[in-house]
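>>> Got a predicted structure here, sequence first:
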Amino acid sequence: MDMKLEVVVLPVSDVDRAKGFYVGRLGWRLDADFPIDDGYRIVQVTPPGSEASIIFGEGLSAQQPGTLHGLQLTVTDIVKAQEELESRGVEVSGPFRDETGAFHHAGSSHRVPGLHPERASYGTFAAFADPDGNEWFLQEITERAPGR
């Protein structure tokens, strides 16, 4: 049975500010904005090229705003992706790689500035946060590992 990640619920403090960031600033597709009733609103947005979406709103999560860290977007050219985000007014840290050569550590420790020396797939990252502090990572993947 296939199981595909469809939606990630993102805890935010201000729904309209989050919508402005993800749709207005990042340019993600607005799929839905359902103000169901007082205290219950569902906003769904999707990053370009993604099959999975994020949902934020009111009455959707018990998590504190800004507590999701490590959300990841894959890109084929991290330099171009970073330039595009910065042109949209998003502060991006990176590119960097983890000192272990594997997946990045939590937080900003163990980061080595710059692109992976061979520009190897899965080896270079960049990071940004939304207005609440939910943290996103970009990972450059130019060639998928076998079976992926």
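That came through fine.

>>> C-alpha from now on. contacts and neighbour counts both.
Fine.

>>> Work out the gap between stretch 101-115 and the centre of the chain.
Relative to the centre of its chain, stretch 101-115 is centred 16 Å away, using Cα atoms, centre = their mean, to the nearest Å.

>>> putting a second one here so we can go through both:
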Amino acid sequence: MDLKLEVLVLPVSDVDKAKAFYVDTLGFRLDADFPVHDGYRIVQVTPPGSACSVIFGEGLTTAPAGSAQGLHLIVTDIEQAVGELVGRGVDVDGPFHDATGAFHHADGTHRIPGLAPGRPSYGTFAGFADPDGNAWFLQEITVRAPGR
């Protein structure tokens, strides 16, 4: 059975502010903006090159605004991606790598500034947040692990 991740739901406090951030600042494609009725609005955006979309709006989740953490966007050149985001006005932390050489710690401990030594795939990260504090990471992958 194939299972494909299609949509992530983000909790936001201000739909129009989130829409401006994701579409105008980050450059995500606007797929839909459906104001169904008072208290129920669906905005769907898709990161460039992604098969998975992001939905936010009103009446879509009971999660507190800004509570989505650890969302990852994959890039092939993290320095270029960080530079582009900074150029778009996004406050980016990184690039960095974890002292263990594995996936980064959620609390920011063991974080070492700069590219992972030897720049292996999966080893370098950068982080940013949307206006509500939903936390995103860039992860550099240039060669995928077998079977991916």
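Here it is on my side, so go on. If you're wondering where the values come from, they're calculated on a predicted model, not measured in any experiment.

>>> After superposing, what score do the chains get?
After superposition, the two chains reach a TM-score (TM-score structural alignment, normalised by the length of the first structure) of 0.99; 148 aligned residues with a Cα RMSD of 0.5 Å.

>>> Residue 35 of the second structure - nearest residue in space that isn't next to it in sequence?
Of all residues not flanking residue 35 of the second structure in the chain, residue 41 sits nearest, at 4.3 Å (Cα to Cα, 6 or more residues apart in numbering).

>>> Helices of the first structure, start to end?
Taking DSSP state H as the criterion, the first structure carries its helices at 15-19, 78-87.

>>> ok, and what's touching the first one?
Translated: helix 15-19 of the first structure. 12, 43, 56, 57, 58, 130, 131 (Cα atoms under 8 Å, 6 or more residues apart in numbering).

>>> how much space between residue 129 of the second structure and residue 40 of the second structure?
Counting by Cα to Cα, to the nearest Å, the gap from residue 129 of the second structure to residue 40 of the second structure is 24 Å.

>>> Check the burial of the residue nearest to residue 35 of the second structure by counting its neighbours.
Residue 41 of the second structure: 17 surrounding residues under other Cα atoms under 10 Å.

>>> For residue 59 of the first structure, see how far away the alignment partner in the first structure of it is.
Matched by TM-score structural alignment, residue 41 of the second structure corresponds to residue 41 in the first structure. Plainly put, residue 41 of the first structure is 7 Å away from residue 59 of the first structure if you go by Cα to Cα.

>>> now do residue 119 of the first structure
43 Å.

>>> So which bits of stretch 133-142 of the first structure are buried?
Residues of stretch 133-142 of the first structure classed as buried by neighbour count (16 or more other Cα atoms under 10 Å): 134, 135, 136, 137, 138, 139, 140, 141.
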